[in-house]
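In: fold the stuff below for me.
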Amino acid sequence: MATDKNGFEIPDQMRDLAEKSVDQARKAFDDFMNVTHKAVSTAEDSANAMQSGATDVNRKALSFAEEHMDAAFKFAQQMVQAKNLEEMMSVQQDYVRTQMESLGEQARDLSETATKAAQDAAKVVKPK
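Out: Okay, the predicted model is just below:
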């Protein structure tokens, strides 16, 4: 037992208990910090994956918008060059058909890209 200058004694068992309590508190804090670091890292990875996926979707959407504008200008030029109403109707019919096909393909492509982005983000979040 340790005695201070006033004659107060701290039993060895009390000292051992206090030491164990401090060690347990330190271990609990270290475990908490490790879990927190992992959670922050996972959140950052998930955000990066989502951002990457969103960038892919945005690039595709911009590319599709450019394609549609090019098609619209081509359509307008063909309409101006049409010699009669029948030719104008034919140009318009071809334009509408082509645009509908293009929209369908682009919608599928965007859907696949968005699905892949979501799956990639989900993989990051799942425990390994």
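In: from here on, contacts and neighbour counts on C-alpha atoms
Out: Fine.
In: show me where this structure has its strands.
Out: 2-3, 9-10 (DSSP state E).
In: quick one, which of these is packed in tightest?
Out: strand 9-10 (a mean of 12; mean count of other CA atoms under 10 Å).
In: so what secondary structure elements neighbour the longest helix seen in the chain?
Out: Longest helix in the chain, counting residues (DSSP state H): helix 12-81. In this structure, helix 12-81 packs against helix 85-125, with contacts taken as 3 or more CA pairs under 8 Å, 6 or more residues apart in numbering; DSSP states H and E.
In: tell me what the helix it packs on is packed against?
Out: Short answer (3+ CA pairs under 8 Å, 6+ apart): helix 85-125 packs on helix 12-81.
In: tabulate the strands of the chain (TSV), appending distance to Ala49.
Out: Shown next, in TSV, are these (distance: least, CA to CA, whole Å):
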stretch	distance to Ala49
strand 2-3	59
strand 9-10	57
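In: who's in contact with the residue nearest the centre of the chain?
Out: Nearest to the mean C-alpha position of the chain, by CA atoms, centre = their mean, lies Met50 at 0.9 Å. Neighbour list for Met50: Ala117, Ala118, Asp120, Ala121 [criterion: CA atoms under 8 Å, 6 or more residues apart in numbering].
In: this one as well, want them side by side:
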Amino acid sequence: MATDKNGFEIPDQMRDFAEKSVDQARKAFDDFMDVTQKAVSTAEGSATAMQTGATDVNRKALSFAEEHVDAAFKFAQDIVKAKDIESMMKLQQDYLRQQMESLGEQARDISETATKAAQDAAESSKP
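Out: Take a look at the predicted model:
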């Protein structure tokens, strides 16, 4: 059992249960992502210039969502394995900092992709 200096104990069975729950949720999410990606691929069959741009944005958004869920699962797994409250707080601080950095980069990337898609659509509609 893990014990911190305040006497807080996390039983091994609780850790095992939490870890199995995270693994099961991860598998369910991976299955969902597989089905979603297949659906997105099927919908792309009849793309025009605007649809192609929208597809690029959708793919990026889907990829970014998957990255965030991956990070959340990794965070959950790390928290389950944490030995004490201090390490939990450090993990949370690091996770939040990384997510904020990632969100900023992804927002810029989506904005650039959407702008390019609109420009491409406008170019393709010119006579």
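In: mind checking the TM-score on these two?
Out: The TM-score (TM-score structural alignment, normalised by the length of the second structure) is 0.62; 81 aligned residues with a CA RMSD of 1.1 Å.
In: which residue lines up with the residue nearest to the centre of the first structure in the second structure?
Out: Residue pairing (TM-score structural alignment): Met50 of the first structure is matched to Met50 of the second structure.
In: measure its match to Phe64 of the second structure for me?
Out: Plainly put, Met50 of the second structure is 21 Å away from Phe64 of the second structure if you go by CA to CA, to the nearest Å.
In: also Ser21 of the second structure?
Out: 23 Å.
In: more neighbours: the two, which one.
Out: More crowded of Ser21 of the second structure and Phe64, by other CA atoms under 10 Å: Phe64, with 17 against 13.
In: burial count for the nearest residue to the more buried one once chain neighbours are set aside?
Out: What sits nearest to Phe64 of the second structure in space, not counting adjacent residues and going by CA to CA, 6 or more residues apart in numbering, is Gln106, at 7.1 Å. By other CA under 10 Å, the residues close to Gln106 of the second structure number 15.
In: what do you get for Val40 of the first structure?
Out: For Val40 of the first structure, the neighbour count with other CA under 10 Å is 12.
In: so who does it touch?
Out: Applying CA under 8 Å, 6+ apart to Val40 of the first structure gives no contacts.
In: report the separation between it and Phe32 of the first structure.
Out: 12 Å.
In: in contact with Lys126 of the first structure: list those residues for me.
Out: Per CA under 8 Å, 6+ apart, neighbours of Lys126 of the first structure: none.
In: how close does it sit to Ser46 of the first structure?
Out: 10 Å.
In: also Arg97 of the first structure?
Out: The gap separating Arg97 of the first structure from Ser46 of the first structure is 40 Å, by CA to CA.
In: swap in Ala25 of the first structure?
Out: Ala25 of the first structure is 31 Å from Ser46 of the first structure, by CA to CA.
In: pick out whichever of the two has more residues nearby.
Out: Ser46 (20 against 12).
In: burial of the nearest residue to Arg26 of the second structure once chain neighbours are set aside, as a residue count?
Out: Distances taken as CA to CA, 6+ apart put Phe73 closest to Arg26 of the second structure, at 6.9 Å, once the chain neighbours are dropped. When neighbours are counted by other CA under 10 Å, Phe73 of the second structure registers 16.
In: could you do Ala117 of the second structure as well?
Out: 21.
In: who are the contact partners of it?
Out: Taking CA under 8 Å, 6+ apart as the criterion, Ala117 of the second structure is in contact with Ala49, Met50, Thr52, Gly53, Ala54.
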